[in-house]
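Asks: pasting the structure only:
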């Protein structure tokens, strides 16, 4: 039985093999290394889990405001005018357009929708609110032509996706028709619930979460940086939220979903029972991750209107 005194470990062979393969590229103590080394390891890890591009899908790199790189994905079969805005994870420290390229391509293909991803500025060179401002600038650019938009993000990107949606509501910026949060970090207290139960979970520890928060230097009471601190959840767009059971961030996702539901927002929430943080990359080698990714793509498709 898992307890706070033992390291919680899933039992699915595929996800265990995935974790072992990850640690060959990105060691468990990676956060103790210099930032440049962390990025080198992470880039190698992402390359290891690259996947073939869906047939007929095209990519186009652009700049927003001559400053923010974005990548546009257009699947061979587009069935909706609604677009997807994808914000990558990486603890605000690592990640790029390339790190999540295959994931973005497969989501765009599955949802039959154009997808735009963003290469926001990273910490520690650029602390809060640099990443947030970059993402909101791209969000505003995408909404300017009045096409509906679904905002999607994983991990740190899930934090930014939730923050974008909250700021859009505060700024009376219309057009977001859905939000998809994938094992997001939303500002939980670090000292209760899954932060204690899964403090030593494989793939991400509570100490890692604390490190990333310290590097980002977001104000503790800023609700856009810590969405669980928001007072009013009403009027937000419908959500698909997915968490990993073996993840200290699990309760952030669950609590956010509960508060959205209590405010009358339509929410689909799934806790993937055998998954660890970053399970998206295991979608081609783990049954649980494969199933979770299929359900995620269905959730995105439902929000963009292609189901």
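Replies: Now that the structure is in, tell me what you want to look at. Every value quoted in this text rests on a predicted model; they were computed, and no experiment measured them.
Asks: from now on I want contacts and neighbour counts done on CA atoms only, so please keep to that.
Replies: OK.
Asks: tell me the contacts of residue 284?
Replies: Going by C-alpha atoms under 8 Å, 6 or more residues apart in numbering, residue 284 touches residue 290.
Asks: let's go with 10 Å and repeat that
Replies: 14, 18, 49-51, 290, 293 (C-alpha atoms under 10 Å, 6 or more residues apart in numbering).
Asks: in CSV, list these along with distance to residue 130 and secondary structure.
Replies: CSV is the format used below for the contacts of residue 284 (distance: C-alpha to C-alpha, whole Å; DSSP: H, G, I helix; E, B strand; the rest coil):
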residue, distance to residue 130, secondary structure
14, 37, helix
18, 32, helix
49, 28, coil
50, 28, coil
51, 30, coil
290, 34, helix
293, 30, helix
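Asks: of these, which is the nearest to residue 233?
Replies: residue 293 (26.8 Å; C-alpha to C-alpha).
Asks: you'd agree that closest one is up against residue 280?
Replies: Yes. Residue 293 is in contact with residue 280 according to C-alpha atoms under 10 Å; the separation is 6.7 Å.
Asks: now do the shared contacts for the two.
Replies: With C-alpha under 10 Å, 6+ apart, residue 293 and residue 280 have common neighbours residue 103.
Asks: give me the buried entries from the contacts of residue 284.
Replies: 14, 18, 49-50, 290, 293 (16 or more other C-alpha atoms under 10 Å).
Asks: show me which of these is closest to residue 170.
Replies: residue 293 (31.2 Å).
Asks: presented hereafter is structure B, for comparison with structure A:
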């Protein structure tokens, strides 16, 4: 049954969707990579909200990977941007990272990992791991890994590769509407195959592009849900947008961590769509989710579990 999006999605979110579609048309994934990046960059510029008072940033490298550092104190957030591993960069989530810095007071480092198709998997994963290791060696622990969409994939894959049992001082992770390698022929991938902002066809396009063709056998560095061991991973908040083909991935990942004895909570953001972080100033539901994200970052850095249980 096709979801009743006019009922599920409120007026403020529909206004955000229309504004986004005007800047980034739904058929953008059918265009050339250069055209996609140009359109995405223009959209990001249109939504950029500037920096809160007192926030600054410096571009530099960590582990040989270009990054943007928003100086703070006490703890460090490592942020991986979304964009299907094809678009985005330091500019695309600049104001989001600046607001995380302003709200938490922590250092924030945005990682400018290599993009596809020029740099197929595992280039982005390798960059994420290298940057995280270098950040951990220089900036204050605890570290919190965070990312949206493709960036949520990288945060989870990095935690699974180098962050078990608080290695590198990684004390938590926040995965925001992440794509983690769930079954694309079941569940939300079918129910929300034609969702506003991201369709199942878009997901398939980005997966093909990441590998320049055929995907490899199950590989946790590409699809974190394909791992056989979810033990020792940091406390996790996995956030699903309700109207998103990727929604089930967040819940499946949190369930896998809990089954392995870890602390993990998954949340469905009612009526929200993929990419809603850009709506945090105009859509009350998105603003509430952003507040949930920054509160979890603060709690994880303090060693607290901000939920009643691990479910």
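Replies: That came through fine. What you are looking at is a predicted structure, and each value in this text was computed from that prediction instead of being measured.
Asks: related to what we said a few turns ago, make a markdown table out of the buried ones among the contacts of residue 284 of structure 1 and add distance to residue 164 of structure 1.
Replies: Shown next, in a markdown table, are these (distance: C-alpha to C-alpha, whole Å):
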| residue | distance to residue 164 of structure 1 |
| --- | --- |
| 14 | 34 |
| 18 | 31 |
| 49 | 28 |
| 50 | 28 |
| 290 | 28 |
| 293 | 23 |
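Asks: quick one: which two of these are the most distant?
Replies: 14 and 50 (16.8 Å).
Asks: what's the helix or strand for residue 157 of structure 1?
Replies: helix 156-170 (DSSP states H and E).
Asks: so the following helix or strand past that helix corresponds to what in structure 2?
Replies: Toward the C-terminal end, the helix or strand that comes next after helix 156-170 of structure 1 (DSSP H and E) is strand 176-182. Counting by TM-score structural alignment, strand 176-182 of structure 1 falls onto residues 170-176 of structure 2.
Asks: with structure 1 superposed, average distance for that stretch?
Replies: Once fitted to structure 1, stretch 170-176 of structure 2 is off its aligned match by 0.6 Å on average (mean C-alpha distance after the TM-score superposition for structure 1).
Asks: where do the helices sit along the stretch 151-300 of structure 2?
Replies: 188-191, 200-211, 247-259, 284-301 (DSSP state H, counting those that start in this stretch).
Asks: possible to save those as TSV with distance to residue 241 of structure 2?
Replies: Shown next, in TSV, are the helices of the stretch 151-300 of structure 2 (distance: least, C-alpha to C-alpha, whole Å):
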stretch	distance to residue 241 of structure 2
helix 188-191	11
helix 200-211	14
helix 247-259	6
helix 284-301	10
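Asks: single out the most deeply packed of the ones you listed.
Replies: Greatest average neighbour count among the helices of the stretch 151-300 of structure 2 goes to helix 247-259 (a mean of 22), per mean count of other C-alpha atoms under 10 Å.
Asks: and that helix, which stretch of structure 1?
Replies: So helix 247-259 of structure 2 sits over residues 250-262 in structure 1, by TM-score structural alignment.
Asks: next, the mean deviation of that stretch compared to structure 2.
Replies: Averaged out, stretch 250-262 of structure 1 is 0.8 Å away (mean C-alpha distance after the TM-score superposition for structure 1).
Asks: measure the spatially most central residue of structure 2 to residue 138 of structure 2 for me?
Replies: By C-alpha atoms, centre = their mean, the mean C-alpha position of structure 2 lies nearest to residue 148, the distance being 1.3 Å. Computed with C-alpha to C-alpha, to the nearest Å, the distance linking residue 148 of structure 2 and residue 138 of structure 2 is 24 Å.
Asks: could you find the counterpart of residue 11 of structure 2 in structure 1?
Replies: Going residue by residue (TM-score structural alignment), residue 11 of structure 2 aligns to residue 13.
Asks: now its match: closest residue in space, sequence neighbours ignored.
Replies: residue 286 (7.6 Å; C-alpha to C-alpha, 6 or more residues apart in numbering).
Asks: how near is that neighbour to residue 51 of structure 1?
Replies: In terms of C-alpha to C-alpha, residue 286 of structure 1 sits 14 Å off from residue 51 of structure 1.
Asks: ok, the equivalent of residue 122 of structure 2 over in structure 1 - contacts?
Replies: In structure 1, the residue paired with residue 122 of structure 2 is residue 129, using TM-score structural alignment. The contact partners of residue 129 of structure 1, taken as C-alpha under 10 Å, 6+ apart, are 121, 123, 135, 216-219, 224-225.
Asks: okay if I get those residues as JSON lines plus distance to residue 166 of structure 1?
Replies: Converted to JSON lines, the contacts of residue 129 of structure 1 look like this (distance: C-alpha to C-alpha, whole Å):
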{"residue": "121", "distance to residue 166 of structure 1": "20"}
{"residue": "123", "distance to residue 166 of structure 1": "22"}
{"residue": "135", "distance to residue 166 of structure 1": "13"}
{"residue": "216", "distance to residue 166 of structure 1": "19"}
{"residue": "217", "distance to residue 166 of structure 1": "20"}
{"residue": "218", "distance to residue 166 of structure 1": "16"}
{"residue": "219", "distance to residue 166 of structure 1": "16"}
{"residue": "224", "distance to residue 166 of structure 1": "7"}
{"residue": "225", "distance to residue 166 of structure 1": "10"}
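Asks: buried ones among these?
Replies: 121, 123, 135, 216, 218, 224-225.
Asks: which one of those sits closest to residue 26 of structure 1?
Replies: Residue 26 of structure 1 has its nearest neighbour among those in residue 123, at 18.5 Å by C-alpha to C-alpha.
Asks: name the SS class of that closest one, please.
Replies: coil (DSSP: H, G, I helix; E, B strand; the rest coil).
Asks: ok, residue 186 of structure 2 - how many residues close by?
Replies: 11 (other C-alpha atoms under 10 Å).
Asks: what segments of the stretch 1-150 of structure 2 are strands?
Replies: Counting by DSSP state E, counting those that start in this stretch, the stretch 1-150 of structure 2 has strands at residues 58-62, 65-70, 76-80, 107-111, 143-148.
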